[in-house]
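*Asks:* Return a 3D structure for these sequence lines:
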Amino acid sequence: MPEIDPVPLAQLTTLRVGGTPRRTVEARTRDELVDTLRDLWSENEPWLVVGGGSNLLFGDDDFEGTVVLVRTEGVERLSSPHEGRVRLRIQAGHPWDDLVAQTVAAGLSGIEAMSGIPGTTGAAPIQNVGAYGQEIVETLVEVELLDEATGEVATVPASELGLGLRTSVLKKHYGSVPERSAVILSVTLELRQVGHGDVPVQGAQLRTALGLAEDAAVSLGWIRETVLATRARKGMVLDDADNDTWSAGSFFQNPVVSAEFAATLPPEAPRWPMAPEPAADTIIPLDRFEGFIPPRPTSLPPVKVSAAWLIEHAGMAKGFRLPRSRASLSTKHALALTNRGSASAEEVAALARLIQQRVQSEFGILLQPEPVLVGVEL
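*Replies:* Predicted structure coming up:
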């Protein structure tokens, strides 16, 4: 087992909080990762796998177990059964943004809008990462998993991962356990070969975010540079000198509510229907009428609401903090909880609890945390 001196979680997470584990193991190859996990599981040892630490809030108490650092890297180019496409098999510890940069440099499209997202590639399918209308579910072919229950390696197609809005069967949501306890060893994506010239931008949400017309054509490199600049303005690109980036990104999920409930919110609250509106009335000519009229949908589709808007309009503006606390909302983005320097995990949690309470009191919505919480209660 490739053991190193124990490293505090405060040095391994982008929120820069967390106690020290009893042991730290650094797995740099796939075999080291598999052997380490099998050993821990056979010994019934408490364990935690950490990649980039960008989606983790770890408590202040020390961890009586082993932290496994996934440091496996590498990208293998594979053929695709679909014309004009290529598949990439990426090791779990490969930095996500490095992968995006590599695909853009190679003229491969499908993940360019997810530039600047911190963390590792193996973590991306766990919460179906996405940005500006792109999600990994759109390009994910399969993952290679090491299953805790069996200790065996299995190749699992994307269709079996339960990928949804920032979720999968592998994610440990706050207050629950994952449906399947397993560790991703590699990820296979399928991307379009578009080259380095200007190409039409797919997706209305991405075009809107980039300020592009419906018929606009730009290069992958332009999209990447623009997305990175946009994320940097929001404090969402890691920068040691900027405390606004000492965060876990968006701390709360954008809530999904019924259309009926959304109608009770102030009309200016941003919202996005999760499915198309019901179709208009259908006219069936008599010569084609077969005596059956399909029933109309009885309810409207659910609606996603902006958590950042709810937070700000519950009285907590950008930069809000509790008295004497070293944790605050980002000064650039109300959805990011940040460490202003030497904050404790409990200070971050106290701010999160207050946000939940105020939003629930004002709007009747209980915001759910997006990061994985270990040793912390909200």
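*Asks:* Could you use CA atoms for every contact and neighbour count after this?
*Replies:* Noted.
*Asks:* And Leu108, how close does it get to Arg85?
*Replies:* As judged by C-alpha to C-alpha, to the nearest Å, Leu108 and Arg85 stand 8 Å apart.
*Asks:* swap in Pro302?
*Replies:* Counting by C-alpha to C-alpha, the gap between Pro302 and Arg85 amounts to 34 Å.
*Asks:* where do the strands sit along the stretch 251-378 of the chain?
*Replies:* Counting by DSSP state E, counting those that start in this stretch, the stretch 251-378 of the chain has strands at residues 256-257, 271-273, 303-305, 327-329, 336-339, 372-374.
*Asks:* Serialize those strands to TSV and add fields for distance to Val153 and mean neighbour count.
*Replies:* Output for the strands of the stretch 251-378 of the chain, formatted as TSV (distance: least, C-alpha to C-alpha, whole Å; neighbours: other C-alpha atoms under 10 Å):
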stretch	distance to Val153	mean neighbour count
strand 256-257	35	20
strand 271-273	39	16
strand 303-305	36	20
strand 327-329	41	28
strand 336-339	36	28
strand 372-374	24	18
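*Asks:* for comparison, sequence B:
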Amino acid sequence: MALADLTTFRLGGPARRCVEARTETELVDAVAHADAAGEPLLLVAGGSNLLVADEGFDGTVVRIATSGVRFGSEDVCSGSFVTAAAGEDWDAFVATVVERGCAGVEAMAGVPGSVGATPVQNVGAYGQEVSQTLASVRTYDRVDRRVRTLAAGDLRFGYRTSLLKTSRVALAGPHAESRYVVLDVTFQLVLAGGVSAPVAYPELARALGVEVGQRSTVTAVRDAVLRLRAAKGMVLDPADHDTWSAGSFFTNPVLTEEEAAALPAGAPRFGAGADPEGRPLVKTSAAWLIDRAGYAKGHGSPGPATLSTKHTLALTNRGDARTADVLDLAREVAAGVERAFGVRIVNEPVLVGCSL
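*Replies:* The predicted model follows:
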């Protein structure tokens, strides 16, 4: 099977072996079998955060197709505990909890991919992040060869990162792979009769006609987010090549105060916590840097890979691209931003068998 058939970029060469896991037992068995055989392993669910080399993957690909959403205890004080299988579609999960009136993930509607991938990247959008509502993750630990439950406090969440992303081990050859395989994820959501969490993102607040910090309904927030994302080509549509992508290709740079001070006037600046030594950090906008470095929407047209015509942060496959074409474009844009601003922007998608 070609990995192009399993990724939203629609790119990637063949896999040596592909296994579909529809149950948790099948998933654990497939991973354990590959590990015992010393085979490189690639886990794929929604395929929305992967860019795979044209040469493909010389190992076992496990397609995670587990399903199921369970609502546990619910009360006004502790909220609603909801557990979803790793292979559940994320947007469908958001729709399910919104329909039940639960708040906490409504602003992340439309994000492509699976539930199991969201804590790995600490997925976030429009002012919400998975880390804000995640209670625990059940995993298969490939080192200890057992099922382990990790509480939210164990996961070392940061901006687009977590313990699940950084804990990598070399189990087959020299290349490090994820230690933990997500089996299911439990969220603790707010029961507020369909009232949303406070709206934290200015663009979303404007779309809803409220002030930042005010509330709307979870249904209205989800609908507004889907409209905003669709206008940026960030809702999957097979007929729209702007969505043949991995969403935002570059993460927003996190800088020291000194580095941020060197940015030109008007560059976005947001507080981003502190480094391990307690020094303040500042986050800026990768999209702003890309645009101001001279890379407009549609840059690269009429080539096989271009920036999205709707959003400069997405690199897209116009239908006949190769992975090499996307990598060339990414290198061009990253180098241009570094020349213009002295800031190195880095990829958000996982690169398999390739690099920038």
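*Asks:* from the chain's centre, how far out does stretch 113-129 of structure 1 sit?
*Replies:* Relative to the centre of its chain, stretch 113-129 of structure 1 is centred 6 Å away, using C-alpha atoms, centre = their mean, to the nearest Å.
*Asks:* what range in structure 2 matches that stretch?
*Replies:* On structure 2, the counterpart of stretch 113-129 of structure 1 by TM-score structural alignment is residues 107-123.
*Asks:* Quick one: end-to-end length of the matching stretch, please.
*Replies:* Length of stretch 107-123 of structure 2, first residue to last, C-alpha to C-alpha: 11 Å.
*Asks:* cool, stretch 240-256 of structure 1 as well?
*Replies:* 34 Å.
*Asks:* So for that stretch, what gets flagged as buried?
*Replies:* 243-256 (16 or more other C-alpha atoms under 10 Å).
*Asks:* returning to what we had before: out of the strands of the stretch 251-378 of structure 1, which is closest to Arg207 of structure 1?
*Replies:* Of all those, strand 271-273 sits nearest to Arg207 of structure 1, with 15.8 Å by C-alpha to C-alpha.
*Asks:* what span of structure 2 lines up against the closest one?
*Replies:* Per TM-score structural alignment, the counterpart of strand 271-273 of structure 1 in structure 2 is residues 269-271.
*Asks:* Contacts for the matching stretch, please.
*Replies:* Stretch 269-271 of structure 2 is contacted by residues 260, 280-285 when judged by C-alpha atoms under 8 Å, 6 or more residues apart in numbering.
*Asks:* okay if I get these as JSON lines plus distance to Ala151 of structure 2?
*Replies:* Listed next are the contacts of stretch 269-271 of structure 2 as JSON lines, based on distance: C-alpha to C-alpha, whole Å:
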{"residue": "Ala260", "distance to Ala151 of structure 2": "34"}
{"residue": "Pro280", "distance to Ala151 of structure 2": "27"}
{"residue": "Leu281", "distance to Ala151 of structure 2": "26"}
{"residue": "Val282", "distance to Ala151 of structure 2": "28"}
{"residue": "Lys283", "distance to Ala151 of structure 2": "27"}
{"residue": "Thr284", "distance to Ala151 of structure 2": "30"}
{"residue": "Ser285", "distance to Ala151 of structure 2": "31"}
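*Asks:* Show me the two of these that sit farthest apart.
*Replies:* Largest pairwise distance in the contacts of stretch 269-271 of structure 2, by C-alpha to C-alpha, is 17.1 Å, between Pro280 and Ser285.
*Asks:* out of these two, which sits in the busier spot?
*Replies:* Ser285 (18 against 15; other C-alpha atoms under 10 Å).
*Asks:* can you tell me how far the aligned partner of the more buried one in structure 1 sits from Ser42 of structure 1?
*Replies:* With the correspondence set by TM-score structural alignment, Ser285 of structure 2 lines up against Ser306 in structure 1. Note on Ser306 of structure 1: its distance to Ser42 of structure 1, by C-alpha to C-alpha, is 44 Å.
*Asks:* Tell me where the stretch 101-250 of structure 2 has helices.
*Replies:* Secondary structure of the stretch 101-250 of structure 2 by DSSP state H, counting those that start in this stretch: the helices cover 118-121, 163-166, 202-208, 218-231.
*Asks:* okay, those, which one's buried deepest?
*Replies:* Counting by mean count of other C-alpha atoms under 10 Å, helix 118-121 has the highest mean neighbour count of the helices of the stretch 101-250 of structure 2, with a mean of 24.
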